[in-house]
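Trainee: Fold the following, please.
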Amino acid sequence: MHYPEPITKLMDSFSKLPGIGPKTASRLAFFVLDMKEDDVLDFAQALIKAKRDLGFCSVCGHITDTDPCYICEDKTRDRSLICVVETPQDVIAMEKMRDFGGLYHVLHGTISPMDGIGPEDINVPQLLKRLQNDEVKEVILATNPNVEGEATSMYISRLIKPSGISVTRIAHGLPMGGDLEYADEVTLSKAMEGRREL
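Mentor: Below you'll find the predicted structure:
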């Protein structure tokens, strides 16, 4: 089916977003056509503002509109703890928990030899530079429990341990409310490894 060029272009733009296939792109494009012009302009301005005004913190790599970010600037945070995560979204998830009072370091990816991504392609050198500060006593590795996340954690751990800084890994296992019978072998294995005394 042939659409006028402006809507085809709009559908192509939506289909570049992750998880958006041709049908969803078409549905979104036609939804935009039905929106009030002011709402469309606000939407377009929000996209442009986010792209222009947001960057990454020069200290931790978190997404921010100020540099350093609000977390690195917060003097009440425990500067002896750095939690290493893969993405800015992980920082946001950790902050929602409201249990962690330390600092963060965002890697912006994981080591993945299959994809040609090595340690120099993610934010590891900046982490090592931060650790030269005598304040840091513990690094918590909070990468995802998949092959790339585990490989990245092991690599970073080997780099840091000789410095005498404590390196810990977040626990992995069964989620609250999960059933043993539906858990895969890796999840069950991690749950057994991470067991603790009651």
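
Trainee: hey, let's count contacts and neighbours off CA atoms from now on
Mentor: Fine.

Trainee: does residue 148 really touch residue 112, like I thought?
Mentor: Yes: at 5.7 Å, residue 148 counts as touching residue 112 under the criterion of CA atoms under 8 Å.

Trainee: contacts for the helix ranked longest in the chain?
Mentor: Longest helix in the chain by number of residues (criterion: DSSP state H): helix 37-53. Residues outside helix 37-53 that contact it (CA atoms under 8 Å, 6 or more residues apart in numbering) are 32, 65.

Trainee: distance between whatever helix or strand comes next after that helix and the chain's centre?
Mentor: Scanning forward in sequence from helix 37-53 by DSSP states H and E, the next helix or strand is strand 55-56. Averaging C-alpha positions (CA atoms, centre = their mean, to the nearest Å) puts strand 55-56 13 Å from its chain's average.

Trainee: counting contacts, what elements does strand 55-56 pack onto?
Mentor: strand 63-64 (3 or more CA pairs under 8 Å, 6 or more residues apart in numbering; DSSP states H and E).

Trainee: about what we covered before: show me which residues of the longest helix of the chain are buried.
Mentor: Counting neighbours by 16 or more other CA atoms under 10 Å, one finds that helix 37-53 has no buried residues.

Trainee: same question, stretch 149-159
Mentor: Applying 16+ other CA under 10 Å to stretch 149-159 flags 149, 150, 151, 152, 153, 156, 157 as buried.

Trainee: Save the residues you listed as JSON lines, and put in distance to residue 46 and secondary structure too.
Mentor: Below are the buried residues of stretch 149-159 laid out as JSON lines (distance: CA to CA, whole Å; DSSP: H, G, I helix; E, B strand; the rest coil):
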{"residue": "149", "distance to residue 46": "33", "secondary structure": "helix"}
{"residue": "150", "distance to residue 46": "36", "secondary structure": "helix"}
{"residue": "151", "distance to residue 46": "37", "secondary structure": "helix"}
{"residue": "152", "distance to residue 46": "34", "secondary structure": "helix"}
{"residue": "153", "distance to residue 46": "36", "secondary structure": "helix"}
{"residue": "156", "distance to residue 46": "37", "secondary structure": "helix"}
{"residue": "157", "distance to residue 46": "40", "secondary structure": "helix"}
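
Trainee: Let's compare: structure for the following, please.
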Amino acid sequence: MQYPTPISKLIDGFMKLPGVGPKTASRLAFYVLDMKEDDVLEFAKSLVNAKRELTYCSVCHHITDVDPCRICEDKERDQSVVCVVQDAKDVIAMEKMREYGGLYHVLHGAISPMDGVGPEDINIPDLIKRLQDDQIQEVIIATNPTIEGEATAMYISRLIKPTGIKVTRIAHGLPIGGDLEYADEVTLSKAMEGRREL
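Mentor: Below is the predicted model:
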């Protein structure tokens, strides 16, 4: 049996979201039909407002509703340190930690030759321009511990080191509560590399 056109379009819309297949999309569409009309209108308004009112910071490329973003504008933050992350969600994760007080630079991706993504396709050129500011003394590379993330970290490190700016990489290894026996070789290797004195 074919769904009426409005619900078919709604299902198709939900299926455009990552990780949402036909069954989940159908479930969400029928859930929306059961919602109060005011709630549906508020939800739709939130979607439209997020798309229209959010932009990327002209300095760090983090998602924001003001430009430059509040982090870049905060003079209380350490202006000498920049943490390079792959995605805006990574900035949110770092900020939840409440231990880092420097600035950020969001790449919006990682180098991936297999997918046709090179350094010029992500915000590496903007990072290099930013580092011409004599105030920046350290770049912390916090890309994901994947092949693409590691390649991106190495590429950035090789670009920056000749400038004399300190380049560091966040440690990777075993999570709290993890068991050694279930860790893969790469994770164990990174855990050994990132060890520190107690």
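
Trainee: Do you know the score for how well these two fit?
Mentor: Overlay of the two chains. TM-score (TM-score structural alignment, normalised by the length of the first structure): 0.99; 198 aligned residues with a CA RMSD of 0.5 Å.

Trainee: Please enumerate the helices of the first structure.
Mentor: Counting by DSSP H, the helices of the first structure are 5-15, 22-34, 37-53, 70-73, 88-97, 124-130, 147-160, 185-193.

Trainee: Need the ones you listed in a markdown table (columns: distance to residue 60 of the first structure).
Mentor: Shown next, in a markdown table, are those (distance: least, CA to CA, whole Å):
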| stretch | distance to residue 60 of the first structure |
| --- | --- |
| helix 5-15 | 31 |
| helix 22-34 | 35 |
| helix 37-53 | 18 |
| helix 70-73 | 7 |
| helix 88-97 | 10 |
| helix 124-130 | 8 |
| helix 147-160 | 16 |
| helix 185-193 | 29 |
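
Trainee: Nearest to residue 138 of the first structure, out of those?
Mentor: helix 147-160 (9.9 Å; CA to CA).

Trainee: average gap between that closest one and the second structure?
Mentor: On superposition with the second structure, the mean distance recorded for helix 147-160 of the first structure (mean CA distance after the TM-score superposition for the first structure) is 0.2 Å.

Trainee: Who are the packing partners of that helix?
Mentor: The helices and strands touching helix 147-160 of the first structure, judged by 3+ CA pairs under 8 Å, 6+ apart, are strand 166-169.

Trainee: Any idea how far the longest strand along the first structure is from the middle of the chain?
Mentor: In the first structure, with assignment by DSSP state E, the single longest strand is strand 78-85. In terms of CA atoms, centre = their mean, the centre of strand 78-85 of the first structure is found 15 Å from the chain centre.

Trainee: Residue 168 of the first structure: which of the helices of the first structure is closest?
Mentor: When these are compared by CA to CA, helix 147-160 sits nearest residue 168 of the first structure, at 8.3 Å.

Trainee: do you know how far whatever residue of the second structure lines up with residue 52 of the first structure is from residue 59 of the second structure?
Mentor: The alignment partner of residue 52 of the first structure in the second structure, by TM-score structural alignment, is residue 52. Between residue 52 of the second structure and residue 59 of the second structure the distance is 20 Å, computed by CA to CA, to the nearest Å.

Trainee: now residue 170 of the second structure
Mentor: Counting by CA to CA, the gap from residue 170 of the second structure to residue 59 of the second structure is 22 Å.

Trainee: More neighbours: which of the two?
Mentor: A side-by-side neighbour count of residue 170 of the second structure and residue 59, using other CA atoms under 10 Å, places residue 59 first with 17 against 12.

Trainee: Contact partners for the residue lying closest to that one once chain neighbours are set aside?
Mentor: Distances taken as CA to CA, 6 or more residues apart in numbering place residue 68 nearest to residue 59 of the second structure, at 6.4 Å, with adjacent residues excluded. Applying CA under 8 Å, 6+ apart to residue 68 of the second structure gives the contacts 57, 58, 59.

Trainee: Run a quick check on residue 152 of the first structure versus residue 111, I expect a contact.
Mentor: Yes: assessed by CA under 8 Å, residue 152 of the first structure is found in contact with residue 111 at 5.4 Å.

Trainee: which residues does the most centrally placed residue in the second structure contact?
Mentor: The centre of the second structure sits closest to residue 87, judged by CA atoms, centre = their mean, with a distance of 1.7 Å. When contacts are counted by CA under 8 Å, 6+ apart, residue 87 of the second structure touches 62, 106, 107, 108, 109.

Trainee: can you check residue 109 of the second structure too?
Mentor: Residue 109 of the second structure neighbours (CA under 8 Å, 6+ apart): 86, 87, 122.

Trainee: Switch the residues you listed over to JSON lines; also include distance to residue 162 of the second structure.
Mentor: Output for these, formatted as JSON lines (distance: CA to CA, whole Å):
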{"residue": "86", "distance to residue 162 of the second structure": "23"}
{"residue": "87", "distance to residue 162 of the second structure": "26"}
{"residue": "122", "distance to residue 162 of the second structure": "21"}
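
Trainee: Of the residues you listed, which ones are shared with the first structure?
Mentor: Mapped onto the first structure and checked by both residues aligned by TM-score structural alignment, their matches' CA atoms under 8 Å, the contacts of residue 109 of the second structure keep the contacts 86, 87, 122.

Trainee: Perfect, I'm done here.
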